[in-house]
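Asker: sequence unknown, structure follows:
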């Protein structure tokens, strides 16, 4: 499966998510749900201010989900992992899936707002 290329803004959001994930994996004390929601809210504001809108957020969500799935597949290969590797993989996957869900929700929110605005204008 080929992954679509991310735009510069999408790459920025994705990289910010990766930093959050790495901090979470290696034990930074944080409220993961709150941190992912904050990042998605920031990305939503950026998307609204650009031509990116919901499709852009969906591409980033798909990339987070794809990476999470790859980590799960790699962790399932028991011969290549230790129990600690599986714990790290589980935390990694959890964080990436949380980001994917947050970005997808943001895309749905933008799409809903756009439909409401179009309806009001018509």
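Answerer: Great, that's in hand. The structure presented is a predicted model; accordingly, all values stated were derived computationally and were not measured.
Asker: only C-alpha atoms from now on, for both contacts and neighbour counts.
Answerer: OK.
Asker: biggest helix in the protein by residues?
Answerer: helix 83-121 (DSSP state H).
Asker: buried residues in that one?
Answerer: 86, 88-108, 110 (16 or more other C-alpha atoms under 10 Å).
Asker: put this next to the previous one:
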């Protein structure tokens, strides 16, 4: 089944995530949490200003999961060199981490947006 196209903002997030995962795969001294965590925070900041922010984060997370799954399927080829398999494994790990972080952060962004909307409605309510 073909996936729906990503919006411009979603595509931007997706490519940034792919680039970070690729960097993580190729630079073996790189650590997942601090480097990729800062990207998640930047995406969350963007999502707060976007009307469909949380839904977009979930769509990007789904797409990253699909890419990670395709890497796992491709890594079943035993003819690959050990370094290539290790890089594929690290890339898969990074993509799965980013997908899970985006999905969980989407929930907190959604809660933030609901709280902000409620606070705005309360402050705009006419007083008697």
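Answerer: The structure has been received and is ready for your questions. Model, not experiment: these values are computed from the prediction.
Asker: now do the contacts for residue 14 of the first structure.
Answerer: 60, 64 (C-alpha atoms under 8 Å, 6 or more residues apart in numbering).
Asker: and it, what helix or strand is that in?
Answerer: For residue 14 of the first structure, the host element (DSSP states H and E) is helix 8-25.
Asker: what's the helix or strand that comes right after that helix packed up against?
Answerer: Going down the chain from helix 8-25 of the first structure, the next helix or strand is helix 32-49, by DSSP H and E. Packing partners of helix 32-49 of the first structure (3 or more C-alpha pairs under 8 Å, 6 or more residues apart in numbering; DSSP states H and E): helix 8-25, helix 53-76, helix 83-121.
Asker: try 7 Å this time
Answerer: helix 83-121 (3 or more C-alpha pairs under 7 Å, 6 or more residues apart in numbering; DSSP states H and E).
Asker: and for residue 7 of the first structure, the neighbour number?
Answerer: By the criterion of other C-alpha atoms under 10 Å, residue 7 of the first structure has 13 neighbours.
Asker: do you know how far it is from residue 47 of the first structure?
Answerer: 12 Å (C-alpha to C-alpha, to the nearest Å).
Asker: buried residues, the helix holding residue 14 of the first structure. List them.
Answerer: Within helix 8-25 of the first structure, the residues scored as buried using 16+ other C-alpha under 10 Å are 9-10, 13-14, 17-18, 20-21, 24-25.
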